[in-house]
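A.B. asks: can you look at this prediction? I've put the sequence above it.
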Amino acid sequence: MHTPASRDVDVHTYGAGEARRIVDAAVAAGLHAIAITDHNTAGWCDEMAEAAQGTPLVVLPGVELSTAEGHLLAIWEEGTPAPFIEDVLVELGILRADHGDLHKALRTGFAETAKIVAARGGLAIAAHADREKGLLRMSVADHVNQTMLEPAIAAVEIVDIAEARRIRTRLDGKRELAVVRSSDTTASGASVHVLHGIGNRRTWIKASRPDLRGLRHALADPSLRIRLVEPAVPGHTVIESVKVTGGFLDRQQFEFSSDLNCLLGGTGAGKSLLIELVRFALDQQTDAGDFPHVRKEVESRLQYALTSGSTVEVVLTRGHARCIVRRAYFEDGATRPEYVGDTEQLTGLSGRIAITGFSQGEVIEYARTPVGRMALIDTAIDLTEFEIREADAVARLNDNGRLVSGIESKIAQAEQKLRTLPDVDKRLAELSGLFDDETVKMQASWSSEKALFDTLVGMPELKVAARPADGDKFRGPAAVAGNHDLYERARAVYTQANDAIDAANVQLSQVLVIVNKELTTIRQEWVDRCKQFDRQLAEAVSRIDVDNKGLSALRTRLIELQTEKAKLNTQQTQLNEELRPGLITAKEHREELISELLDARKARRRRRDDRIKALNKLMGGIVRIKMLPENGDSSYLAELSAIARGSRLRGPVLQQICEKSMPVKLVRSFLSGDIDGVCAATGVEHKHIETLFEHVTERGAVEDFLQLQTLDLQDGLSVEFRKHSNDGYVPIERLAHGQKCTAILIIALADGNDPLIIDQPEDALHAPWIEEYLVAKLRDLRGGRQYIFATRSPGLVVSADAEMIVTLTSDATNGAVEATGSLERHDLNVLAMYHLEGGPVPFKRRTIKLAASMS
């Protein structure tokens, strides 16, 4: 910006004659820093710096030089005295008497002048390059392009924002030159300098502080640190800070940026512990079922580094929403996170705040195991709906399996008993021929009734419901005195319910006494009548047996056979009218349940497939994921082998059945008795399938066999990696260890916008891959996700340009934050050099010895 020190500024039209008014105008415009660049003079630099004292505004002293080719901005660090800048002006050929003369041009052009400015500690920027006396207005295009390649020119200032794209096109990848915008203290559409033009055009830089060091750092990496339009508020979830109370990191607070954060420090300083504390607080720890060894190491680390009752507090934001999560540590793991603030806007359907986290060595486990790879795919999709549907279908199928197994058993028992029916009928026919009296024939009817009335012994005790036990919880005094009224109301409700239950049970008990008394009377009356009939029958038999042929004994046998016949008839009726139709209905219902189960699994597979397609688009062809047919031969074989134990069926036969058939179809064939269908599908001999089915029935393992249909044959997943675009894809199983981890990390980087937290992502990776894949991907994806890495990799910290570096140190008992900031801060730069390179001396040695490869 310009001040009245520039001779083309008219104080009357400018709007201010005092430095403080200019400072106030800049602060009011929302600026954090300004550079004083008057034409060929540093006249107001000291005055502006003094006026800014006590305000948040950073004032960088400088000058706008009139070179032989056009205007060039030269800016120095805050606090640089104006006389120093004036000496540089003299060195460039502008005598002190000519300071401030807009039309006094230097003998040197853009490039040479920029070199001199840089040599004197300044920063050179081509001023208003797309306007009069700007760099882009020079007539020789090749000379313009060569000038923009001069390293001493740190940036190009433009007025028209569309010019930025044209500059990138002209440079054609030869240099990533920063492009900035400034108001030049001119209002929109005006050509004169006016105070209200301050901030009309501005540049957003990403830096710890907007001083010259911060500006240099930003201009050196413009794609990540320079913006010509105001950056939007991050829309992704951000871990803003972590505070620890108790344990190894007691009273330490960690601040994070919304972008790339790197934790540095020596072994045992607490980097890995901090990663685990974040995961612990958010209840997002390593799955003990998937990776028990990793989880065991993490638990051991937490147990060693935390005292019982230690707390972790994590502050998270998403947009304008803010939430605090606290969790206390106890070795039994009984505590749950506590949420305060805008919880609903930050938690998902699981009720937890989603992050993607990897403990040390966990990336290797994901790369190594198929279950780990699928878990990585499932991380960012909600499968709750399908899990609920599947669990419900499985539970109902198991209930159905018990029903089918029970009916099958009853049918088998009934058929076994009914095998005696022909013999009973034959003997009855033989005996019945001896008795032709109508009274004797009535015996059959009385025998059939006997089975009915013998069981008429009364109803068992019945109750409406048991008294609820929950009411006892409120018998004592209220834990919180103010809640005494709620306790009283709860007691009253339970008392009302218990009284109603007791009254209903008493009434039912009274009715039951009357009913059972009446049933006993009915049974006794039938018994009396039956005895009367027996006397009549005995008399009738006596009249028939005039020759003393022993018909009385035969009558007793007739009664026995008629009673047996009645029972078998009842069994036959139950078999035909109840058991067999019930089995058909149960099997039909089972098919409906299987359809529900398969539909839920197909829907889950489609959800996974959609996610995989989205991931493939994000991974730029480096990694390719494909869904494969379901494969669960190992679990299928284990279950079938357990059921077939004792059948003498050999392992290869069972293996062939599992490879060639699906559990659903195999069990369906068993239920329908379709042995030939299984043989045709599997190629297994008829005798082996027959043996299997008979063994299931004879062993009473029908229910276990039916449960095979609920077996979840896991979705198959193919992960492939290629080093370069012209290479072919290689399955992850054939990759080297480091390539496997690289593939998994690329998937993780492309995976959604939840915070990505990794402990030492560079483990097992070849150094060039860190730069080629991880660093390149991190730079491409910046701005849409937060990353927190505990690392020793210079590539991730320096090349990927970490916004926030946290270095940790420790003594024998405690770890502590050593420093926080980014590389443009001298203290962080020194510490990063030490932690990443071992210090200046080893870094210099490597630089000297490897410098030949840079030329």
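C.D. replies: Thanks, I have it.
A.B. asks: alpha carbons only for contacts and neighbour counts from here, please
C.D. replies: Noted.
A.B. asks: tell me how far the closest residue to residue 92 other than its chain neighbours lies from residue 134.
C.D. replies: If you skip the residues right next to it in sequence, residue 92 has residue 106 as its closest partner in space, 6.7 Å away by CA to CA, 6 or more residues apart in numbering. Applying CA to CA, to the nearest Å, one obtains 15 Å for the distance of residue 106 from residue 134.
A.B. asks: ok so, going back, residues near the residue nearest to residue 92, how many?
C.D. replies: By other CA atoms under 10 Å, the residues close to residue 106 number 19.
A.B. asks: give me the element it is part of.
C.D. replies: Residue 106 is located outside every helix and strand, with elements delineated by DSSP states H and E.
A.B. asks: test my guess that it contacts residue 64.
C.D. replies: No: look at residue 106 against residue 64 with CA atoms under 8 Å: they stay out of range, at 11.7 Å.
A.B. asks: nearest residue to residue 459 other than its sequence neighbours?
C.D. replies: Going by CA to CA, 6+ apart, residue 459 has residue 516 as its nearest residue, at 6.1 Å.
A.B. asks: try it against this one:
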Amino acid sequence: MPADKNLRQVLAQPSGARFYRCALQVNPCAYLKRHSKPLPCADEAEYNRLVVEACKASDVEVIGVTDHYRIRESVSLIQAAEAAGLAVLPGFEAETKDGVHFLCLFEPGTEPDQIEAKIHDCGVHSDNEPSPSGKYDCEELLAEAARWGVMCIAAHVTTEKGLLRVLKGQTRARVWRHGSLIACSIPGHTEDTPQEFRDILVNKDVNHRRNRMLAVINAQDISSPADVAKLGAITLIKMSKVGVEGLRQGFIDPATRVRLIGHPEATPHSALLYIGWQGGFLDGSELRLNGNVNVLIGGRGAGKSTLVESVRYALGLSPLGPDAQKNHTGIVQQALRSATRIRLLLRSHRPAEKHYWIERTIPNPPVVKDETGNVLNVRPQDILPGIEIYGQHEIAELARSPEKLTGLLRRFREGDPALENRKSEIRRRLETSRIRILEIRKEIGLVDEKLAGLPALQETLKRFQEAGLESKLKSQTLLVREEKIVATLRDRLLPFQELMAQWRDSLPIDRQFLSTAALDGLPGAAILQRGDAVLEKFNTEAEAALKAMARAIEEAQAGIGRIEHEWQKRKEASTAEIEHILREVQKTVSRLDASEFVRLRKQIEDLQPLSGRRHTLVNGLEAAFQERNSLLLEWEEAKAEFARSLERAAKKVTKKLAGVVRVNVAPGGQRDPLFALLRDEVGGQLQATIERLSGRVDFSLPEFVSACRGGTARLVESFGLTQTQSDRIAKATEETFLKMEELEFPTPTGLQLNLAGEGQPPIWQDLENLSTGQKATAVLLLLLLESEAPLIVDQPEDDLDNRFITEGIVPKIREEKERRQFIFATHNANIPVLGDAELVATLKPDGAGHAAIPPEELGSIDCAAVRDNIGEVLEGGREAFEIRRLKYGY
């Protein structure tokens, strides 16, 4: 078994397309000498070294070396740059016979002889002129460059010798719209160019409008080390492999693959960076993932679903619906199998970027480790909260549940971020309150049950008193009272003994969170460290107080013991006298049982303190209800605040998906929890009641509970229920009403999808009236919005059609991809092609119960192997094939 790769090894693996900082117009030292420009150093070698160092200092990774119709004098600079680890696109700057400059860039490693042959082809055979002109005009040069397989960029188009400056009228428009011209360079940002050129650059000028907007890059002349850091010298271009094809793909799709310095950069976000398997269907396979759009392709049975469910299993996440759960369980049992080990690498960016390993061996729970492999006491969900994973058809299953749809709105909520925690805390306190109230009511019932016999006992005592027995047995009566007092002495210590036990369990307070290791790296560690001394002092003093309390209780118990011992002697001395009195009384009052009187007096003495206890309990019950009423007000306000936040979220999503999806919520509209409680606690024929309560628009739960406590007549009057059902509900227990008060009604979410074509008046259709594919489209559009956590979807096209993918889904993927990671398993070409996937991974089964992910076939569509796989494996709509024609040349 191969050793696990460490963090450095994994991060060093290729992960598809990424942005490279490119300086595509670097001049050699000879250019400066030829044009009498000031030299920044003594000789060519020093110039090369300084320029390369300046590139490295500015994080430039790719340069184009483009002297005017020359290559031989660029060789030393090319070699110096390559030796320093830079990728070099060799080439030359051409000037057409109509006076326009173009950059011609060749594949890295192209021999100077090959490039020189193209220079000769342009009609330039001599180095005598500083800046010669070629034999081709603009259109001819563009056509030749396409035939050569090189990248031809219109250089500094808004300045001297630039296409837009030199050419005029129809000639300029024709060249600008030429099919082989896909990129131009300007000195800075488009918004800073002269107004006469700005509309042309942004493709708004009617005479120059192109089917696909030209890529606008920065590639100003670099003729000294200082030029590298100047605005306009560097462009970020996204490629998976540096080369002409990488540039071509970037320029064809500049919206996602070209970024000028100073333009907004990608938003930091969490991501799944790596997955590897030991055992199971994908044994020995691994995949380094991209932080943006990843697409898994392959024929049926290649393992795409296995990969998706592997991630879900490793993170310990459960599918949302029963069908998805069944599919997940089947894949884990049959494809992954017992003893298979799955290893993930996650990147979390809050509060600072950090990496975590997640390892899970079937069927054991997941284990979280830090970057160096130390086991952490956290869950995967704590590391990557909010990650969403949907298996095959799971989105369609989700669309059938209005309550689960509401869960999708939660991440769009604004306001108090702790509201849900506050709701949970209030719910917990209400439950505690209910238990306390029911305990008090139960104790009051027990006390009342005992006190119910007191009047009869007192009446019997009265007859004894009328017979004169009490005066004769006064000493016995007083002895009974004393005995009760002695017994009460120990009872009074019980609460303190219980409190002592609680204190012992809580001490000493754990101070590990204030240790030097725990505070390491915190700017305020010196301040926080003082808390350790505070808690240490508290522990010492609390332990001392605990010991003092223990001594006090021990001394009190000893004192009570002495009192009990002394009183017991008194009782024994009095017993003989009392027994003599009882015998005398029995002789004189033969019709009365003196011993019965003694027992009666003892019973009454035992019961009389219960009256005080009942009074205390009643007061406690009243206080408990008052506290609960305050909690209920908090509860109702928290629920209302949460509902308002969902309504705001629905409006926010509707605005973001304007003209495509509308979202609405119905707070309190789903009352099933109440109906379930009535069925369980009340029973009977409830259908009419449920229909009545369901149809009530202004239903108030507190008002309904109050009516239940108010009795049958109030339920009939206020809610229009039948006499029989009202009577049954009104007779429910107080526990039922308390539970009823604590209910929270789910807020169902409704979606509407616009079925009209582009440019047509909207046709809004409710979710329940849509086809399965249309439902899935509406839900997927919600899933694609605003989240920092990854979204993983297995074959979304199974429930979608191509029009909705191209018009709705793909634009959202492109819009969000710099802010969020996406992983799609698919058979549809629209997603990797139109969505411009940064990484396409092909899974291939070997026919023997195993599949692999060939590393040589990983990359973006600028890789030939990836393009071949997309063409062979995937199916797509007309637009996908059209863009493939542009991207693949067929």
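C.D. replies: Looks like it arrived, so ask away. Here the structure is a predicted model, which means the values were calculated and not measured.
A.B. asks: quick one, what contacts residue 53 of the second structure?
C.D. replies: residue 225 (CA atoms under 8 Å, 6 or more residues apart in numbering).
A.B. asks: again, 6 Å this time
C.D. replies: Under the criterion of CA atoms under 6 Å, 6 or more residues apart in numbering, the contact list for residue 53 of the second structure is empty.
A.B. asks: same question, residue 147 of the first structure
C.D. replies: Neighbours of residue 147 of the first structure in contact, by CA under 6 Å, 6+ apart: residue 111.
A.B. asks: and it, what pairs with it in the second structure?
C.D. replies: In the second structure, residue 147 of the first structure lines up with residue 175, judged by TM-score structural alignment.
A.B. asks: how about the helices of the stretch 551-700 of the second structure, start to end?
C.D. replies: Shown for the stretch 551-700 of the second structure, the helices assigned by DSSP state H, counting those that start in this stretch span residues 594-656, 672-681, 687-694.
A.B. asks: distance to residue 586 of the second structure and mean neighbour count added to those helices, as TSV?
C.D. replies: Written out in TSV, the entries for the helices of the stretch 551-700 of the second structure read as follows (distance: least, CA to CA, whole Å; neighbours: other CA atoms under 10 Å):
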stretch	distance to residue 586 of the second structure	mean neighbour count
helix 594-656	6	17
helix 672-681	58	15
helix 687-694	69	14
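A.B. asks: for those, which one sits closest to residue 734 of the second structure?
C.D. replies: Taking CA to CA as the criterion, helix 672-681 is the member of the helices of the stretch 551-700 of the second structure that comes nearest to residue 734 of the second structure, at 10.8 Å.
A.B. asks: contact partners for the aligned residue in the first structure for residue 302 of the second structure?
C.D. replies: In the first structure, the residue equivalent to residue 302 of the second structure is residue 269, according to TM-score structural alignment. The neighbours of residue 269 of the first structure, taking CA under 6 Å, 6+ apart as the test, are 808, 809, 810, 815.
A.B. asks: the aligned residue in the second structure for the second one and residue 333 of the second structure, how far apart?
C.D. replies: Using TM-score structural alignment, the equivalent of residue 809 of the first structure in the second structure is residue 844. Taking CA to CA as the measure, residue 844 of the second structure and residue 333 of the second structure are separated by 21 Å.
A.B. asks: these two: which is more packed in?
C.D. replies: Between residue 844 of the second structure and residue 333, counted using other CA under 10 Å, the more crowded position is residue 844 (20 against 13).
A.B. asks: wouldn't the more buried one be in contact with residue 852 here?
C.D. replies: Yes: Residue 844 of the second structure sits in contact with residue 852 when judged by CA atoms under 6 Å, with a separation of 5.4 Å.
A.B. asks: who touches both of these two?
C.D. replies: When contacts are counted by CA under 6 Å, 6+ apart, residue 844 of the second structure and residue 852 are jointly contacted by no residue.
A.B. asks: the stretch 351-500 of the second structure: strands as residue ranges?
C.D. replies: Counting by DSSP state E, counting those that start in this stretch, one finds strands in the stretch 351-500 of the second structure at the ranges 354-361, 367-369, 375-376, 388-390.
A.B. asks: now the ones you listed in CSV, with distance to residue 885 of the second structure?
C.D. replies: Rendered in CSV, the data for the strands of the stretch 351-500 of the second structure read as follows (distance: least, CA to CA, whole Å):
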stretch, distance to residue 885 of the second structure
strand 354-361, 40
strand 367-369, 46
strand 375-376, 50
strand 388-390, 32
